[in-house]
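Peer 1: Task: produce atomic coordinates for the following.
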Amino acid sequence: MRAERRPRRKRMKTHAATVIGGEFKGKAIEIPSISTTRSSKAILRESLFNTLQFELIGKPFVEVFAGSGSVAIEALSRGASKAWCIEKNREVYEILRDNVERIAPGRIETVWGDSFEEFDRIYRRLEEMKERAYFYFDPPFSIREGMEEIYEKTLGLLEKIRPQHCELAIVEHMSSVDLPDRIGSLSLEKKRRFGKSTLSYFRPAEPDEA
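Peer 2: Next comes the predicted model:
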């Protein structure tokens, strides 16, 4: 008797982006075409990495709400030593993992789970490594159903970051949202607005600011 074939799960729709610069320049990144996740716009990513320039070389990078992993992949392409990506949506996570395995196998650790639950585990790894890392937060927009407290919860994660483990924390957020100038031991350095999205850069506060 012929075995019955299991129906193949339909893969979610994607569109393509490319790595802007560095080692993987021009390589294609699959971006999920769904409303619950989004990839940072190319112009925004380009501004981010123009700002960071060579700071990333040899430093760990953590993309907390990863989606496709486009920012972490770009960071690794620009010289980051290692990266972590956290993604909650299972289908998006599969796309993230495919991107990593195709572009940078073995160099980015992907984590499937809730960013608010998994962040502590990755942070403990950085503590053990005694490393100062770059953190990128791109939480889902708070206007989405069930996400009303997303920024408040994200600020809670930022408050956990200690100066000895942080070079810089960048938050991509709605331009209509004003983040505090001080979050825990981090101090707002500058903002860059791109239409509806803004990048806010936080560095560990100087001793006289503490």
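Peer 1: use CA for all of it now, contacts and neighbours both
Peer 2: Noted.
Peer 1: Could I get the full set of helices for the chain?
Peer 2: Along the chain, the segments classed as helices by DSSP state H run 42-52, 70-77, 90-103, 115-129, 150-159.
Peer 1: Now do the same contact list for Phe61.
Peer 2: By C-alpha atoms under 8 Å, 6 or more residues apart in numbering, the contact set of Phe61 is 72, 75-76, 80-84, 133-136.
Peer 1: Now do the contacts for the nearest residue to Asp181 once chain neighbours are set aside.
Peer 2: Excluding the flanking residues, the one nearest Asp181 by C-alpha to C-alpha, 6 or more residues apart in numbering is Leu188, at 4.9 Å. Neighbouring residues of Leu188 by C-alpha under 8 Å, 6+ apart: 180-182, 200-203.
Peer 1: Distance check, Leu188 against Lys41.
Peer 2: Going from Leu188 to Lys41 by C-alpha to C-alpha, to the nearest Å gives 22 Å.
Peer 1: repeat for Ile73
Peer 2: Counting by C-alpha to C-alpha, the gap between Ile73 and Lys41 amounts to 14 Å.
Peer 1: that older thread, neighbour-wise, which one of the contacts of Leu188 leads?
Peer 2: Using other C-alpha atoms under 10 Å as the neighbour test, these are led by Phe202, with 24 neighbours.
Peer 1: Following up with a second sequence; could you model it the same way so I can compare the two?
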Amino acid sequence: MNSSKNTPSILINAGTLKGLKLALPPSLSTRPTKAIVRESFFNTLGGEVVDCVFVEGFGGSGSMGIEALSRGAREGVFIERDVHSAQVLERNLLGAKQRDSSLRYRIYTQDFFTSAPILRSLQTHTILYLDPPFSIREGMADMYERCFELVRALSNPCIWLIAFEGMSAAHTPQTLGKYARIKQKKFGKSTISYYRI
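Peer 2: Down below sits the predicted model:
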């Protein structure tokens, strides 16, 4: 029983899964989105999350995608390359589905940068959320530019909104291919940049 108390976790903020506890991967390679950031993001989206497909490109614990499902998203798509993190993600989703059996989701255990076929296959109103590892971490110096390049190459018009959570000190371009930055919101060391067609 004590081990569960020591397991780091976060709670879903609102919706059908409000209060659901999500476990966090025991890896330093993932960094969960803070509750205040999640709340601000979904307040900004409002009803636009309802009936959308929500893609979490760096799945981690799945907190953003599960929050989206809780608030009415039609389906969650989670991409996470780390096997251990993907296992925690799957457990979190199974716990969510026990609460709401109507939830629909897919998990892909692969690198986000190999996900172009998945993104091309989406056929309905889609939001893409990217929260890559901070580029100051070892081996991650080109992480943001790789994300930007992938977004520039996107051709699926169903992906109408892309949100990029990154370091506040980092530069995010005004345009990425057919997407234009419409808003930024800063939360200390993190900033969310919103891009839409």
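Peer 1: After superposition, what's the TM-score here?
Peer 2: Comparison of the two superposed chains (TM-score structural alignment, normalised by the length of the second structure) gives a TM-score of 0.91, and 188 aligned residues with a C-alpha RMSD of 1.4 Å.
Peer 1: For the contacts of Phe61 of the first structure, which single residue is the most surrounded?
Peer 2: Counting neighbours by other C-alpha under 10 Å, Ala75 comes out on top of those with 30 neighbours.
Peer 1: ok, the residue at minimal distance from the centre of the first structure - contacts?
Peer 2: By C-alpha atoms, centre = their mean, the first structure has its centre lying nearest to Glu63, at 2.5 Å. Contact analysis of Glu63 of the first structure by C-alpha under 8 Å, 6+ apart lists 69, 71-72, 83-86, 135-137.
Peer 1: still on that earlier bit, can you show me which of the contacts of Leu188 of the first structure carry over to the second structure?
Peer 2: Of those, the subset whose aligned partners also make contact in the second structure (criterion: both residues aligned by TM-score structural alignment, their matches' C-alpha atoms under 8 Å) comprises 180-182, 200-203.
Peer 1: Distance to Thr18 of the first structure for the residues you listed - can I get that in TSV?
Peer 2: Written out in TSV, the entries for those read as follows (distance: C-alpha to C-alpha, whole Å):
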residue	distance to Thr18 of the first structure
Pro180	33
Asp181	33
Arg182	34
Ser200	24
Tyr201	24
Phe202	27
Arg203	29
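Peer 1: Quick one: the strands in the second structure, in order.
Peer 2: Counting by DSSP state E, one finds strands in the second structure at the ranges 9-11, 21-23, 53-56, 75-79, 105-108, 126-130, 159-167, 175-176, 179-187, 190-196.
Peer 1: Deepest-packed of those strands, please.
Peer 2: Of all the strands of the second structure, strand 53-56 has the most neighbours on average by mean count of other C-alpha atoms under 10 Å, namely a mean of 27.
Peer 1: count of neighbours near Glu117 of the first structure?
Peer 2: Around Glu117 of the first structure there are 10 residues (other C-alpha under 10 Å).
Peer 1: Would you mind measuring from it to Trp84 of the first structure?
Peer 2: Looking at Glu117 of the first structure against Trp84 of the first structure, where the rule is C-alpha to C-alpha, the gap reads 14 Å.
Peer 1: what two of the contacts of Leu188 of the first structure are the furthest from one another?
Peer 2: Of all pairs drawn from the contacts of Leu188 of the first structure, the widest gap by C-alpha to C-alpha lies between Pro180 and Arg203 and measures 13.0 Å.
Peer 1: quick one: contacts for the residue mapped onto Ile29 of the first structure from the second structure?
Peer 2: Taking TM-score structural alignment as the alignment basis, one finds that Ile29 of the first structure is matched in the second structure by Leu22. If a contact means C-alpha under 8 Å, 6+ apart, then Leu22 of the second structure has 9-12, 61, 63, 92 as its contacts.
Peer 1: hmm, try it at 7 Å
Peer 2: For Leu22 of the second structure, the contacting residues are 9-11, 92, by C-alpha atoms under 7 Å, 6 or more residues apart in numbering.
Peer 1: same thing with Cys85 of the first structure?
Peer 2: Here Cys85 of the first structure is in contact with 62-64, 66, 69, 109-111 (C-alpha under 7 Å, 6+ apart).
Peer 1: now, among the residues you listed, which is nearest to Thr37 of the first structure?
Peer 2: Here the nearest of these to Thr37 of the first structure, counting by C-alpha to C-alpha, is Ala66; it sits at 8.9 Å.
Peer 1: ok, the closest one touching Glu87?
Peer 2: Yes: proximity of Ala66 of the first structure to Glu87 meets the contact threshold set by C-alpha atoms under 7 Å, at 5.4 Å.
Peer 1: Looking at the second structure, name the residue matched to the residue nearest to Asp181 of the first structure.
Peer 2: If you follow Leu188 of the first structure across to the second structure using TM-score structural alignment, you land on Arg181.
Peer 1: cool, and Lys160 of the first structure?
Peer 2: Counting by TM-score structural alignment, Lys160 of the first structure lines up with Ala153 in the second structure.
Peer 1: Run a quick neighbour tally on the nearest residue to that match once chain neighbours are set aside.
Peer 2: In space, and not counting its chain neighbours, Ala153 of the second structure is closest to Gly177: 6.7 Å by C-alpha to C-alpha, 6+ apart. Using other C-alpha under 10 Å, Gly177 of the second structure has 15 other residues around it.
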